[in-house]
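J.: Following is a predicted model, sequence given first.
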Amino acid sequence: MLDNIRSALFLPASNPRAIEKARGLACDLVILDLEDAVADADKDSARTAAVTAADGTWGERLLAVRLNGRGPWHDADLAALAGLSAIDLIVVPKVETPEYAEALAGRLARPLLAMIETPSGIYAARDIAGVAGVVGLLAGSNDLTSALRLPGGRAGLTLALQSIVLAARAAGIAAFDGVFNRLDDPQALEVDCIAGRAMGFDGKSLIHPNQIDVANAVFGPSAEELEEARALIAAATGGAERFRGRMIEAMDVDAARHALRRAGLA
């Protein structure tokens, strides 16, 4: 379901112009946000807007809603979203226990993206990833940075982020990198995306449409990678063998096929 997600754009469900614009954007996943991006006074109207928007046309991109965590609006969000089949995914903030994920998966009856945003969530990530109904983990890097009392940047988050990737891979589900906060620095965004891809993330969560093209370019296989993948698959005959000056084996063929699938070519 999430094999081809390179870019996941958060936008406030309280902003009707942003919702309409998002229907034509090049992101792979739109996340209508009921949580951090929405002021308290707008929570109820944002919830109604998200449900209404789910009935619209979203083309090839997937549609998700991020509900509010435990607190004043949590139960109302659950009631509104439960069984809403027009939504592809539900994004759940601050998941810290597998029991919480299990309870929401059973009640919502939709695939869940569990946000790992706290030290407790990091320690429980492996068990959370193994819950039936959880199809991906999403790094909440801003909250992790705050909770860990870090000065900023990726360096201090390395262990936490790698733990999210490891948990997702152990469970066979997707892993998405956290947001990049600077909106006017595409070069720094590219560096951040490259670091995330090198760490093993499948895609990037975003907070502005102008970040989409960079994320798609970095997390999508390049023309060179696709040519390499096709050539490797064609050359492989089984077992360990030489290919373009290096040794390859079955896992390299699997990786090549995965690259083609991400590009919609297999």
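T.: Right, received. Where do you want to start? Numbering: from 1, shown residues only.

J.: alpha carbons only for contacts and neighbour counts from here, please
T.: Noted.

J.: spatially speaking, which residue is in the middle of the protein?
T.: Phe176 (3.7 Å; CA atoms, centre = their mean).

J.: show me the contacts for that one.
T.: Counting by CA atoms under 8 Å, 6 or more residues apart in numbering, Phe176 makes contact with 136-139, 201-205.

J.: another one to put next to it:
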Amino acid sequence: MLKSTSPYELGATLYMPVLKKDALEYIAGRKLPKLRSMVLCLEDALLETDVLVGMDTLEKTLIRIGQVKEETEDKRFPLVFVRPRNLGMAKRIAEMAGIHNIDGFVAPKVRPGDYEKWVSAVRDTDLYIMPTLETTEVFDVGAMTALRDEFLANAPDRILALRVGGNDLMSCLGLRRVGKSSLYEGPLFYTISMLMGIMKSKGFDLTSPVYEIIEDGSTGEQVEQTWLREEVTKDVAFGFVGKTIIHPSQIDVVQNAFKVTRGDYESARKILAVDAPAVFKFGGSMCEPATHRTWAQRIMSRANVYGIVGEDETKAAYP
């Protein structure tokens, strides 16, 4: 049986090479205790010559994760996913000892026709799959519609969220992010809007691409986080449930953006009340439970995970 996990629990997702020597320190929550999810990567972060040692390291890590969890009570651990190089590698990993100690797979470069094969690869596990949308097919509305229908027809509950691979999509266009700009001012704006319409309208959540600018190219100093903060604020408003990060300094910026304002919380609570009127005014806006119920439920989910802006973080379910 699949674990019951809210996609909002993903928060800021940190990718980490499987060969990183202190990876278990992050998994155990001893480093970056605010980290909510991480991906052990055997794809881009691993040289072809290191695949065998990477697989051996992963299996030892999977077993050790179980031991760490047994040794530590009443502690929140980050969600842990594995990103294999390909489907064949995923099948081998799914048979490893300790595989039940993680939460799922990040499936790279998923195209129409691929997802059913991923479901088959993990059929004997209780793991989630997070397909990554990062190929030229993502720009094709027809291809994405076909992929969505494939998701719907093959264990849709396996999908915790869809990951949008921003850098790979930019590479398809021969571009990369430069300067102080957000995702929403660039050429991917149409694409993410289209994905939201096609995927989210059928219940599939999405996570936002990484903001890869962390240092000033001329000075090497860490850049001010204003542009990241602006982008993740738009991510939340757009409907994304998490964001890939590449540096620990991005964790607080991303996860603070998912906190709920007191006004939105109270509005959601009133909309979900059993005795709510069919239409009423609150906070200067019209509230209509029949129309706004899903929004209100999502607000409550965010509040449960991240808390309310300006209030004690310990009131959240996962401080």
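T.: Cool, the structure landed. Just so it is clear, the structure is predicted and the values come from calculations on it, not from any experiment.

J.: After superposition, what's the TM-score here?
T.: TM-score of the superposed chains, computed with TM-score structural alignment, normalised by the length of structure 1, equals 0.86; 261 aligned residues with a CA RMSD of 2.5 Å.

J.: ok, so of the contacts of Phe176 of structure 1, who is nearest Arg6 of structure 1?
T.: Checking the contacts of Phe176 of structure 1 against Arg6 of structure 1 by CA to CA gives Gly203 as the nearest, at 4.0 Å.

J.: Give the aligned equivalent of that closest one in structure 2.
T.: Aligned by TM-score structural alignment, Gly203 of structure 1 pairs with Gly242 of structure 2.

J.: surely that match meets Gly11?
T.: Yes: with contact defined as CA atoms under 8 Å, Gly242 of structure 2 reaches Gly11; the gap is 4.6 Å.

J.: just the helices in the stretch 51-200 of structure 1 please.
T.: 74-81, 98-108, 119-129, 141-147, 158-171, 186-199 (DSSP state H, counting those that start in this stretch).

J.: now the fourth one: which residue numbers in structure 2?
T.: Yep, that's helix 141-147 of structure 1 we're talking about. Going by TM-score structural alignment: helix 141-147 of structure 1 matches residues 166-172.

J.: mean offset of that stretch relative to structure 1 (after superposition)
T.: Aligned to structure 1 and superposed, stretch 166-172 of structure 2 gives a mean residue distance of 0.3 Å (mean CA distance after the TM-score superposition for structure 1).

J.: who touches that stretch?
T.: 134-136, 138, 176-177, 188, 208-210.

J.: now swap in stretch 190-199 of structure 1 and tell me
T.: 162, 165, 177, 180, 203-204, 214-215, 218-219.

J.: One more: stretch 220-239 of structure 1?
T.: 6, 243, 249-250, 253, 256-257, 259-260, 262-263.

J.: Are any of those buried, and if so which?
T.: For the contacts of stretch 220-239 of structure 1, a burial check counting by 16 or more other CA atoms under 10 Å picks out 6, 253, 256-257, 259-260, 262-263.

J.: Just name the closest of the residues you listed to Glu99 of structure 1, please.
T.: Arg6 (28.9 Å).

J.: Need the counterpart of the closest one in structure 2.
T.: Per TM-score structural alignment, Arg6 of structure 1 is aligned with Gly11.

J.: before we move on, what about Glu20 of structure 1?
T.: By TM-score structural alignment, Glu20 of structure 1 lines up with Glu25.

J.: Okay, its match and Leu152 of structure 2: tell me how far apart.
T.: Distance of Glu25 of structure 2 to Leu152 of structure 2, computed by CA to CA, to the nearest Å: 37 Å.

J.: Val82 of structure 2 now?
T.: 23 Å.

J.: I'd say Val110 of structure 2 and Thr132 touch.
T.: Yes: Val110 of structure 2 lies in contact with Thr132 (CA under 8 Å); the separation is 5.9 Å.

J.: Is the closest residue to Leu14 of structure 2 other than its chain neighbours in a helix, a strand, or coil?
T.: Once flanking residues are discounted, Leu14 of structure 2 sits nearest to Met38: 4.6 Å by CA to CA, 6 or more residues apart in numbering. Put simply, Met38 of structure 2 is strand when judged by DSSP: H, G, I helix; E, B strand; the rest coil.

J.: need the contact list for the match of Gly203 of structure 1.
T.: With CA under 8 Å, 6+ apart, Gly242 of structure 2 has these contacts: 7-8, 10-13, 206-208.

J.: Report the distance from stretch 196-214 of structure 1 to the chain centre.
T.: 9 Å (CA atoms, centre = their mean, to the nearest Å).

J.: Can you give me the buried ones in that stretch?
T.: Those buried within stretch 196-214 of structure 1 under the rule 16+ other CA under 10 Å are 196-197, 200-209, 211-214.

J.: what's the first-to-last distance across that stretch?
T.: Stretch 196-214 of structure 1 has an end-to-end distance of 13 Å (criterion: CA to CA).
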